[in-house]
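>>> structure of the sequence below:
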Amino acid sequence: MNNEFNSLQKDISQQFITMLQDWIPANSSIAIAVQNSYIYFHPGNYGIHFELGRQVEPGSIAQLVMHTKKRTDPIIDNTLFGTPIYGIGYPIHIQETPAALVVVLPSTATTQKLEPYQFLTGKRDEEWTPVAIDQISYIESLQKRTWFYVEKDQFKTSITLKELQMRLPPFFIRIHRSYIVNIHFIKKMARDLTSNFIVTLKDGTELPVSQSYLNHLRSALEF
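All right, here's what the predicted structure looks like:
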C-alpha cells in the first residue's frame, strides 16, 4: 500500500504540480482526491496540517468534480478547512483512475474584483424594496430560495448564499449552510441543552451554528 501511495505521489508531482506553477498564484494551495479520499496536498499560503487519506465530503469541490466529471467555476467550498475557501476543481486521472484536482486560491484572487453590496432589493408580495445592507440582520436559504430579514420583515431575493458570501461586507459571517448573519445584530453565542452552538440575535431570533463554521465564527469574533 505504501509503495502504491508513493507511486501516486510521484505520478502527481510529475504530471501536474510543475505545470500548475506556471499559471496559478504562488501562494495557492493544491489538493488532489482519488475516488473518495485525498492523496495529495500542497499547503500554499494556508500553512496548516492536512491529513492525507481524509475522506471527500459531500458538497465539496472535489466531490462535485468527480460526480460531474467537469471543471467547476470558481466557487466557495466550506469543507476543506472549516472556513470558506475560494477554489476551482478540475477532473484529472491518476494512473487511469478518475480524480479531482482542487486549486485553492488566495482570498484576494477572483476572476473579477467585485465591490461589496451596498443594498439588496427584496420582493414581498408584489412589491420590490431596496434595503441598505447594514439594516439586514440575517440571510437564510430556505426551500431553494434566499430570504433576508429586516426587523420582522421578510424579503425574497434571487441571489444565492454562495453569491452573497462573495459580495457581502466583512461584518456578515456564514454560520451555517443555510444562514449568514450580520454581527451587529448578534446578542450572544452559547450552547443549548444538546450542546449545539446557537447564535441569538437582539430581537430574540435563534440561529444554529454548524460544526463546519464554528471555528470561523470563533476566529472572526475572537471568543
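>>> alpha carbons only for contacts and neighbour counts from here, please
Will do.
>>> hang on, A62 in a helix?
Yes. A62 sits within a helix when classified using DSSP: H, G, I helix; E, B strand; the rest coil.
>>> one more, for comparison:
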Amino acid sequence: MFYSGGGVYRALSTEGLADFEALAASGLLNDPRIVGTERADGTPAATGLLPGEVAAVLKHEPVPFVSYPYEWTFSMLKDAAHLQLDLLLAALDHDLVLKDSSPYNVQFKGARPVFIDVGAFERLRAGELWVGYRQFCMLYLFPLLLQSLKGIDFQPWLRGSLDGISATKLRGAMSFRDRFRRARSGAALSARRVGHRRGRGRLAVGAAAGREQGACCEQ
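Predicted coordinates:
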C-alpha cells in the first residue's frame, strides 16, 4: 500500500495481478462490503515497493476514518468476524480463498464493516487448507469468547498483542465450567460453517477448519 496525490494505491506482483484478475472476473469487487477498487490509469511511481517487478497498480476508495480492532466495541468485532467468514464463503463459490484472517483488513464506514485488503484474495489451490483459521481464532473468536464468557474486555489484550490471544492464554482465563457454557450474544463464531461448501478444494478448507478448531483450542 502507498499514497500518492491524496490517493490510496496498491502495487501488485505478477502473481498478485493474476489473483486480482480472478477476483475481478468473479464479480466480487461489486460487493459493497469490499472497498471500491480499480486498476490505476497513469500508474503512480511504485518503484522499489516490491522485491520484483510491479505488474500493476490498484487504486482504492479512501476510508474516511481509520480505526483499529483494539478500539472497537464487542459488536463491531463480531460484525467484522461475520464479514470475514461471509466473504470467505463467497470467495469459495468462485474458487478463491482469503489467505489470512486479520481484523486489521476491516474498516468501518459508519456502522458498516468494509473489507479493505483485496490483496488477501487468491486463487484456491486443490487440496489447500485455510491457513487463516488460526489467525481467525486468535484475533476474532478468542477475544469474543473472553468478553462473552468472562466479562473481560478484549481491547487491552489486543492492544498488548497484535497477534491476538493465544489458545493457551484463553484457556488460562477460563474455568472448567466455562468450557461447557454457551457464549452469550452469539459470540461463539465458528469457521466450521466453511465446511458446508462442497467440492474437492472447498471440502479441504472445511476439513481444515474442523481439525484446526480442536488443535487451536487445546494448545
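>>> need the TM-score between these chains.
Once superposed, the chains reach a TM-score of 0.25 (TM-score structural alignment, normalised by the length of structure 2), with 86 aligned residues with a C-alpha RMSD of 5.4 Å.
>>> what kind of secondary structure is D11 of structure 1 in?
Under three-state DSSP, D11 of structure 1 comes out as helix.
>>> I'd say it and Y40 touch.
No. The criterion here is C-alpha atoms under 8 Å, and D11 of structure 1 misses it with Y40 at 10.8 Å.
>>> of the two, which one has the most company?
Between D11 of structure 1 and Y40, Y40 has the larger neighbour count (other C-alpha atoms under 10 Å), namely 21 against 14.
>>> helices and strands around the helix or strand where F148 of structure 1 lies, which ones?
Using DSSP states H and E, F148 of structure 1 sits in strand 145-150. Applying 3 or more C-alpha pairs under 8 Å, 6 or more residues apart in numbering; DSSP states H and E, we find strand 145-150 of structure 1 packed against strand 138-142, strand 153-157.
>>> in it, what counts as buried?
Buried residues in strand 145-150 of structure 1, counting neighbours by 16 or more other C-alpha atoms under 10 Å, are found at T146, W147, F148, Y149, V150.
>>> still on that earlier bit, so what's in contact with D11 and Y40 of structure 1 at the same time?
Common neighbours of D11 of structure 1 and Y40 (criterion: C-alpha atoms under 8 Å, 6 or more residues apart in numbering): none identified.
>>> mean neighbour count and distance to I175 of structure 1 for the helices and strands packed on strand 145-150 of structure 1 - can I get that in CSV?
Conversion of those to CSV gives the following (neighbours: other C-alpha atoms under 10 Å; distance: least, C-alpha to C-alpha, whole Å):
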stretch, mean neighbour count, distance to I175 of structure 1
strand 138-142, 19, 10
strand 153-157, 16, 19
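>>> among those strands, which is nearest I61 of structure 1?
strand 138-142 (19.8 Å; C-alpha to C-alpha).
>>> what angle separates that closest one from strand 145-150?
Per axes from the mean of the first three to the mean of the last three C-alpha atoms, to 10 degrees, the angle that strand 138-142 of structure 1 makes with strand 145-150 is 160 degrees.
>>> quick one, strand 138-142 of structure 1 and strand 153-157 angle?
60 degrees.
>>> can you pull out the helices in structure 1?
Taking DSSP state H to define them, one finds helices in structure 1 at 2-12, 18-20, 61-68, 161-167, 211-221.
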